[in-house]
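**Q** build me a structure from this.
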Amino acid sequence: MCRMSFKKETPLANAAFWAARRGNLALLKLLLNSGRVDVDCRDSHGTTLLMVAAYAGHIDCVRELVLQGADINLQREDGGTALLAASQYGHMQVVETLLKHGANIHDQLYDGATALFLAAQGGYLDVIRLLLASGAKVNQPRQDGTAPLWIASQMGHSEVVRVMLLRGADRDAARNDGTTALLKAANKGYNDVIKELLKFSPTLGILKANELPAELTKNERILRLLRSKEGPRKS
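**A** Have a look, this model is predicted:
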């Protein structure tokens, strides 16, 4: 695999990165318009000005960089993009702007995480709805098999879980270690997540010997929730 090579940083480029990070639009425009700072200049990790502005949620800087021709789909050495950064931190306006101007919704970090996965991890419901409406794959897992529904369940984001299930998320999708969203929610004690998952009749026997999530938690409310479903399914 060939190694990426990035442009050498200069004092003016460093000043542009500072402006993008702080949301100083006036300074950023001044530097870009000087003709001495490339709109797609990168740091030693391949981070661009657009990625920095997107990460921080500075929508005015993002719009200016896009207007000046920034390449929206450039990737860092770890696979990161401006869209991935904005999705990870729930910057709705930035995500919307990037998608409008052609951001690749299917780009992934080196570990396979997508923009939808990162938004699900953070519980950013508006961003998730936008990504799904724009064609994001609801069941796209990371390399370790962790799907967006699984990570949302682990983090206790019940509304995100509900939306993903309604959009066709696989309720029984397991990570490479065999754990499912229901098991993780039970272990974590997230009653509201379990309630949403149970509405879609997930498989309760999900480990060897049909071990149930109910047997792995000491939360009595969760035990009652799971057993209320377990009984009818065995009859």
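
**Q** hey, let's count contacts and neighbours off CA atoms from now on
**A** Fine.

**Q** and the longest helix anywhere in the chain, what does it pack onto?
**A** The residue-count maximum for a helix in the chain (DSSP state H) belongs to helix 220-234. For helix 220-234, the packing partners by 3 or more CA pairs under 8 Å, 6 or more residues apart in numbering; DSSP states H and E come out as helix 191-198.

**Q** give the other helices and strands that the helix it packs on contacts.
**A** helix 158-166, helix 181-188, helix 220-234.

**Q** how about the residue nearest to the spatial centre of the chain: what's its closest non-neighbour residue?
**A** Nearest to the mean C-alpha position of the chain, counting by CA atoms, centre = their mean, stands residue 118 at 1.3 Å. Distances taken as CA to CA, 6 or more residues apart in numbering place residue 88 nearest to residue 118, at 4.7 Å, with adjacent residues excluded.

**Q** let me see the contact set for the one you found.
**A** Counting by CA atoms under 8 Å, 6 or more residues apart in numbering, residue 88 touches 115, 118-119, 121-122.

**Q** hmm, try it at 7 Å
**A** 115, 118-119, 122 (CA atoms under 7 Å, 6 or more residues apart in numbering).

**Q** next one: residue 224
**A** Contacts of residue 224 (CA under 7 Å, 6+ apart): none.

**Q** quick one: it from residue 232, how far?
**A** 13 Å (CA to CA, to the nearest Å).

**Q** can you check residue 76 too?
**A** 51 Å.

**Q** who's more crowded, those two?
**A** residue 76 (21 against 8; other CA atoms under 10 Å).

**Q** now do the helices in this structure.
**A** 11-22, 25-33, 49-56, 59-67, 82-88, 92-100, 115-122, 125-133, 148-155, 158-166, 181-188, 191-198, 220-234.

**Q** please give the structure of this sequence too, so both can be compared:
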Amino acid sequence: MQQSSTFSFKEILSHTSSLQSVFEQGIEINTRDATGQTLLISATLKNDYALVQALLEQAGIDVNLPDSHGRTALMYAMSSPHLPILEELLGDNRIAVNQQDSRGSTALMLAAALGLCRIVSLILPPFFRHREEKP
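**A** Predicted coordinates for the structure are as follows:
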């Protein structure tokens, strides 16, 4: 994973949402920007469904890579005004629904604390799927 203090994905994505354009700038898939965000987190915050889909198709992407606050794309997707990104992330078997942020909260805990019942209902099936997969 590459860390950079010289650019912001928010700034880059304000000019393009083409994954090819981002990669042409020499940015690696799991790079963090100056704010500690990954490209997947930034695309999620921008609510760019097509870019999130394209990123999830990339080999080597760490879908659970947190930002500097320990928050993942899944955690940020809960605040998205549209559910498709959240549903797309939850449908990816690599998503760790039990991953904790720097305060020890999981996506399910955050959604429950915020009273986001619809989101809790979306997180629960993957939560139980991941629990059943553990030995």
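
**Q** in stretch 63-80 of the second structure, which residues are buried?
**A** 63-67, 70-79 (16 or more other CA atoms under 10 Å).

**Q** burial of the equivalent of residue 97 of the second structure over in the first structure, as a residue count?
**A** Alignment note (TM-score structural alignment): residue 97 of the second structure maps to residue 105 of the first structure. By the criterion of other CA under 10 Å, residue 105 of the first structure has 22 neighbours.

**Q** which residues does residue 105 of the first structure contact?
**A** Contacts of residue 105 of the first structure (CA under 7 Å, 6+ apart): 115, 136.

**Q** that one and residue 28 of the first structure, how far apart?
**A** Per CA to CA, residue 105 of the first structure is found 27 Å from residue 28 of the first structure.

**Q** check residue 163 of the first structure too.
**A** Applying CA to CA to residue 163 of the first structure and residue 28 of the first structure gives a distance of 38 Å.

**Q** okay, these two: which has more neighbours?
**A** residue 28 (26 against 17).

**Q** what residue in the first structure is paired with residue 27 of the second structure?
**A** Using TM-score structural alignment, residue 27 of the second structure pairs with residue 37 in the first structure.

**Q** was I right about its match contacting residue 15?
**A** No - Residue 37 of the first structure is beyond contact range of residue 15, at 9.5 Å (criterion: CA atoms under 7 Å).

**Q** the nearest residue to residue 4 of the second structure once chain neighbours are set aside - how many residues pack around it?
**A** Leaving aside its sequence neighbours, residue 4 of the second structure sits nearest to residue 33 (CA to CA, 6+ apart; 5.2 Å). Residues near residue 33 of the second structure, counting by other CA under 10 Å, number 21.

**Q** need the contact list for residue 33 of the second structure.
**A** Contacts of residue 33 of the second structure by CA under 7 Å, 6+ apart are 3-5, 7-9.

**Q** let's see it at 10 Å
**A** By CA atoms under 10 Å, 6 or more residues apart in numbering, residue 33 of the second structure lies in contact with 2-10, 27, 39, 42, 67.

**Q** ok, these in the first structure, which still hold?
**A** Retained in the first structure: 2-8, 10, 39, 67, out of those (criterion both residues aligned by TM-score structural alignment, their matches' CA atoms under 10 Å).

**Q** now these: which count as buried?
**A** 3, 8, 10, 39, 67.

**Q** who touches the counterpart of the fourth one in the first structure in this structure?
**A** Put plainly, it is residue 39 of the second structure. Using TM-score structural alignment, the equivalent of residue 39 of the second structure in the first structure is residue 49. Listed by CA under 10 Å, 6+ apart, the contact set of residue 49 of the first structure reads 13-14, 16-21, 28, 38-43, 55, 61-62, 65, 70, 82.

**Q** and for residue 42 of the second structure?
**A** Applying CA under 10 Å, 6+ apart, the residues near residue 42 of the second structure are 8-13, 32-33, 48, 51-52, 67, 73, 76.

**Q** please repeat the previous calculation with a cut-off of 8 Å.
**A** 9-10.

**Q** now do the contacts for residue 90 of the second structure.
**A** 74, 97, 122-123, 126.

**Q** residue 152 of the first structure against residue 123, yeah?
**A** Yes - under the criterion of CA atoms under 8 Å, residue 152 of the first structure makes contact with residue 123 at 6.8 Å.
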